[in-house]
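Undergrad: Sharing a model prediction with you, sequence too.
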Amino acid sequence: MPAPVIGLTTYREDAAWGVWQQRADLLPTLYADAVEATGGVPVLLPPLAQVGAADAVAARLDGLVISGGADVDPTRYAEEPHPRTAGWRPDRDAWEVALLDAAEAVGLPVLGVCRGMQVMAVHAGGVLEQHVPDLVDHERHSPGGDAFGETEVVTLAGTRVAGLVGDHLTVNCHHHQSVRTHPGYAAVAHAGDGTLEAFEAPGDRFCVGVQWHPETAADVGLLAGLVRAAAVYADSR
């Protein structure tokens, strides 16, 4: 059976390499490495505005990862921006929402990572907590700079996420926002401070969002689960 093709959404940022400094479509290599290590073929998906592009992409993929990144534009969930909400990318928001529409239409397996989970919630009509430290009185979910925070997560027994990562685990996280409401998704993992750390859609389709970064960990159970689901999806087409 051919290896399933997994699309990874990307940043569009000013970047520098060699003698060049210009706009670039990029993503940390850990994402592609993790997909390859679990048997998939990674393909990068830069933000596109072309009408029909998301449908064309979804028709050619076997699985989709909505990657981490900047805050989601709060106007997408009808709220004013918190003073700490910044740097949202309307082009990427629109592209990833379109990809989620296209993925849902064809039953494509989806994994949302950090921001990706938040985009999934907003796509479903949910609302975000714009600054988690206001709720939990600490910043361990995002300690600052390029460092990840370590968070203990407990999963809900009998769920897809629990079957992939176990009943509890220590995760790498880097987020100052989280999901407040998530229509259509079941909450399946929380941190000790009550922060929602994972949700999943009911039914057979793999449709999972996690607030942590599974691509950074030695245990890539979530990505392995996505790749397996993608292989089944590809075989069924």
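TA: In hand now; what should we look at?

Undergrad: make it CA atoms for all contacts and neighbour counts henceforth
TA: Will do.

Undergrad: for stretch 47-65, the distance to its chain's centre please.
TA: In terms of C-alpha atoms, centre = their mean, to the nearest Å, the centre of stretch 47-65 is set 16 Å apart from its chain centre.

Undergrad: Only the buried residues of it, if you could.
TA: Residues of stretch 47-65 classed as buried: 47, 53-55, 57-58, 61-65 (neighbour count, 16 or more other C-alpha atoms under 10 Å).

Undergrad: how about the strands in this protein?
TA: 5-9, 11-17, 20-26, 41-45, 63-66, 110-113, 128-129, 149-155, 168-173, 178-179, 186-191, 196-200, 207-210 (DSSP state E).

Undergrad: Tell me the buried residues in the third one?
TA: Of the residues in strand 20-26, those buried under the neighbour-count criterion (16+ other C-alpha under 10 Å) are Leu26.

Undergrad: try stretch 105-124
TA: 107-124.

Undergrad: before we move on, the earlier item: and of the buried residues of stretch 47-65, the nearest to Arg205?
TA: Checking the buried residues of stretch 47-65 against Arg205 with C-alpha to C-alpha, the nearest one is Gly63 at 11.0 Å.

Undergrad: What is the neighbour count of the closest residue to Val122 other than its chain neighbours?
TA: Spatial nearest neighbour of Val122, excluding adjacent residues (C-alpha to C-alpha, 6 or more residues apart in numbering): Tyr77 at 6.3 Å. For Tyr77, the count of nearby residues is 15 (other C-alpha atoms under 10 Å).

Undergrad: try this one side by side with the last:
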Amino acid sequence: MKQSLIGITTFIGKNNQEVPKRFIDVISREHGVPVLLPEIENEDLIKAQVENIDALLLTGGDDVDPALYDQDPHQKLGNIEPERDEYEWKLIDYALERDIPVLGICRGSHMLNIHEGGTIYQDIYSQIEEGTELIKHQRNDSKEHFTHKVNIKKDSKMYDIVKQEEIFTISNHHQAVNEVAPGFQVAAKTNDGIIEAIESTEHDFVIGLQWHPEERYHTDESSQNIIRRFVEAAGK
């Protein structure tokens, strides 16, 4: 039986590219073969990367450059990585063209939505309309296992995966999907109305999550189901 190759995008540092080991662990636990995708510039080689994987996992990281969705930078915009944005844009081009499964986590969800014509809030705490009382979406301590509730829409693929209308998630973000891209629908929100999951209505498995199933995988059934279904979809 052929095991699926799961391409995982990397975090770009000053002199290296790396990825948190938890992404590798959860994919391998579900018998997928993790393949780290280093950022490169040659478009033919990027296309070859996508042609040699069975699914694409877009990981988290710094903020997305607002120029990609035709906005000026907000005062609360964090660090951006234009080179990573450009690279991942091309990865998504070829992944959607091939119609392979794509799972975007946090920043990865934003990239998916922007790529397909949507927008994001550059900072939910200062851009959400006045009078909306937001819950806490961003950690103060990276070691804290911070969770909040997410409400899953019953008519979504996400509900078909987790089989629950309400789950607890680990989340850490100050940005979020604003205008949902054409061809996508909202699959989950928090109690304060922040979009926590989007999914393609045109592809079998193209999903963006604001939360981090890789961080709760070892103790949480819904997180396990998400990773499992992603790897299973790669094998179809």
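TA: Noted; the coordinates are in hand. Just so it is clear, the model here is predicted, and its values are computed rather than measured.

Undergrad: of all the buried residues of stretch 47-65 of structure 1, which two lie farthest apart?
TA: Between any two of these, the greatest separation by C-alpha to C-alpha is 18.8 Å, found for Pro47 and Asp62.

Undergrad: Aligned to the residue nearest to Val122 of structure 1, what sits in structure 2?
TA: Aligned counterpart of Tyr77 of structure 1 in structure 2: Tyr69 (TM-score structural alignment).

Undergrad: sorry, back to before: now that we have the buried residues of stretch 47-65 of structure 1, can you turn them into CSV and tack on distance to Asp204 of structure 1?
TA: Shown next, in CSV, are the buried residues of stretch 47-65 of structure 1 (distance: C-alpha to C-alpha, whole Å):
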residue, distance to Asp204 of structure 1
Pro47, 29
Ala53, 26
Ala54, 23
Asp55, 22
Val57, 22
Ala58, 19
Leu61, 18
Asp62, 15
Gly63, 14
Leu64, 16
Val65, 18
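
Undergrad: Return the subset of those lying in helices.
TA: Of the positions in the buried residues of stretch 47-65 of structure 1, 53-55, 57-58 sit in helices, assigned by DSSP state H.

Undergrad: Looking at those residues, which is nearest Asp219 of structure 1?
TA: Taking those together and measuring to Asp219 of structure 1 by C-alpha to C-alpha, the closest member is Ala58, at 27.3 Å.

Undergrad: residues in contact with that closest one?
TA: 99, 102-103, 106, 108 (C-alpha atoms under 8 Å, 6 or more residues apart in numbering).

Undergrad: Tell me the residue in structure 2 aligned with it.
TA: Using TM-score structural alignment, Ala58 of structure 1 pairs with Val50 in structure 2.

Undergrad: Settle this for me: the match of Tyr77 of structure 1 is touching Ile114, isn't it.
TA: Yes - between Tyr69 of structure 2 and Ile114 there is a contact at 6.3 Å, judged by C-alpha atoms under 8 Å.

Undergrad: For Thr201 of structure 2, give me its contacts.
TA: By C-alpha under 8 Å, 6+ apart, Thr201 of structure 2 lies in contact with 183-185.

Undergrad: just the strands of structure 1: most buried one?
TA: With neighbours taken as mean count of other C-alpha atoms under 10 Å, the strands of structure 1 reach their highest mean count in strand 63-66, at a mean of 28.

Undergrad: Tell me how far the residue nearest to Tyr87 of structure 2 when sequence neighbours are not counted lies from Ser4 of structure 2.
TA: Leaving out its chain neighbours, the residue that sits closest to Tyr87 of structure 2 by C-alpha to C-alpha, 6+ apart is Glu39, at 6.2 Å. Distance from Glu39 of structure 2 to Ser4 of structure 2, counting by C-alpha to C-alpha, to the nearest Å: 21 Å.

Undergrad: for Ala181 of structure 2, same thing?
TA: Relative to Ser4 of structure 2, and taking C-alpha to C-alpha, Ala181 of structure 2 is found at 28 Å.

Undergrad: All set now, cheers.
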